[in-house]
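Sharing a sequence plus its predicted fold:
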Amino acid sequence: MKKTKRPVNSHNAYHAHVYFEKETLDFASSLCKEAGERFNLKVGRIHKKLVGPHPKWSCQITFGSKDFDKLIPWLEENRNGLTILVHALSGNDLEDHTLYAYWLGESVELDLSIFAK
């Protein structure tokens, strides 16, 4: 079993992708909404389909390094078993989703083929 990389605050900007299924849709929606309101962050749409490299339904939260140290522990404490991908926004999508990808909960395999040139 591979070791899950824990989030580290070493970039200027990030996305957190909250993964969920039909059974956890309501909880995930409220978690993302609360994170947006509590930390004054931009929260994307609730995707009830696969989007980009994500192998599960997801919702994206955009945040910066100044929010990291408050948001990440809050997400960890309140995720209730959901998996959350946290990745840097460095300008290199492949590196962001591999080298700079961190996890709250169990890591899942991303579809990196969309980044192939």
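Cool, the structure landed. Bear in mind that the values here come from a model prediction, so they are computed numbers and not experimental data. Numbers count the residues shown, from 1 in each chain.

drop to CA atoms for contacts and neighbour counts, all remaining ones
Noted.

Helix or strand: which one has the closest residue in space to residue 79 that isn't next to it in sequence?
Closest residue to residue 79 apart from its sequence neighbours, by C-alpha to C-alpha, 6 or more residues apart in numbering: residue 31 at 7.3 Å. Element membership for residue 31, per DSSP states H and E: helix 25-39.

what about that helix, distance to the chain center?
Here the centre of helix 25-39 is set off from its chain's centre by 13 Å, with C-alpha atoms, centre = their mean, to the nearest Å.

residues in contact with it?
The contact list for helix 25-39 (C-alpha atoms under 8 Å, 6 or more residues apart in numbering) reads 18-20, 41-43, 46, 59-61, 67, 71, 75, 78-79, 82.

second one coming, line it up with the first:
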Amino acid sequence: MTQERNFKVNSQLLPEGFPREFDAHIYFDESSRAFAENLREKAIAAFAGRRVFTGDMIPTGIGPHPIPMFEMNFPKEVFTDVVLWLMRERGSLSVLVHELTGDDLYDHTQAALWLGPQVELKYSVF
């Protein structure tokens, strides 16, 4: 599925006007990369036609995220659907879900919801 991309955020391109209210960071390593790639494709298919943007695979740590990941961005209206889907489909991958309030430290700590083991983030970048 090709998604129109024309707005750059966190090295990803989002559709113009996309409501970035929540992020989900889905972490993987080399041993789980194939599963993560498959999960990403399943996410794109599962949320086709809905206000969910699934980003590219990010092969190295970036910002506070020390290991590879991909992101899903979505508005509050589909929060429950996305989080329940991730709960069922994530396998053994760790997932961080957080609101985007403009306060990155708050978003990644106090407002963080973890599915699976918590990944130790690099909070010093904030």
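Received it, and whenever you're ready, just let me know what you need. Just so you know, these numbers come straight off a predicted model, no measurement behind them.

Map the residue nearest to residue 79 of structure 1 across to structure 2 for me.
Aligned counterpart of residue 31 of structure 1 in structure 2: residue 39 (TM-score structural alignment).

Could you check how far that match is from residue 46 of structure 2?
10 Å (C-alpha to C-alpha, to the nearest Å).

These two: which is more packed in?
Legend: neighbour count by other C-alpha atoms under 10 Å for residue 39 of structure 2 and residue 46, higher for residue 39 (19 against 13).

ok, now how distant is that one from residue 26 of structure 2?
Distance, residue 39 of structure 2 to residue 26 of structure 2, using C-alpha to C-alpha: 9 Å.

try residue 97 of structure 2
As defined by C-alpha to C-alpha, residue 97 of structure 2 lies at a distance of 9 Å from residue 26 of structure 2.

Repeat that for residue 107 of structure 2.
Distance, residue 107 of structure 2 to residue 26 of structure 2, by C-alpha to C-alpha: 16 Å.

What ranges does structure 1 have for its helices?
In structure 1, the helices defined using DSSP state H lie at 25-39, 65-78, 93-96.

Can I get the ones you listed in CSV including distance to residue 108 of structure 1?
Output for the helices of structure 1, formatted as CSV (distance: least, C-alpha to C-alpha, whole Å):
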stretch, distance to residue 108 of structure 1
helix 25-39, 17
helix 65-78, 17
helix 93-96, 15
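
Tell me which of those lies nearest to residue 104 of structure 1.
helix 65-78 (6.3 Å; C-alpha to C-alpha).

okay, and the closest one goes to which residues in structure 2?
Using TM-score structural alignment, helix 65-78 of structure 1 pairs with 76-89 in structure 2.

in the matching stretch, what counts as buried?
Of all the residues in stretch 76-89 of structure 2, those buried under the rule 16 or more other C-alpha atoms under 10 Å are 79, 82, 83, 86.

What lies in contact with that stretch?
Stretch 76-89 of structure 2 has contacts (C-alpha under 8 Å, 6+ apart) with 21, 22, 39, 51, 52, 95, 97, 115.
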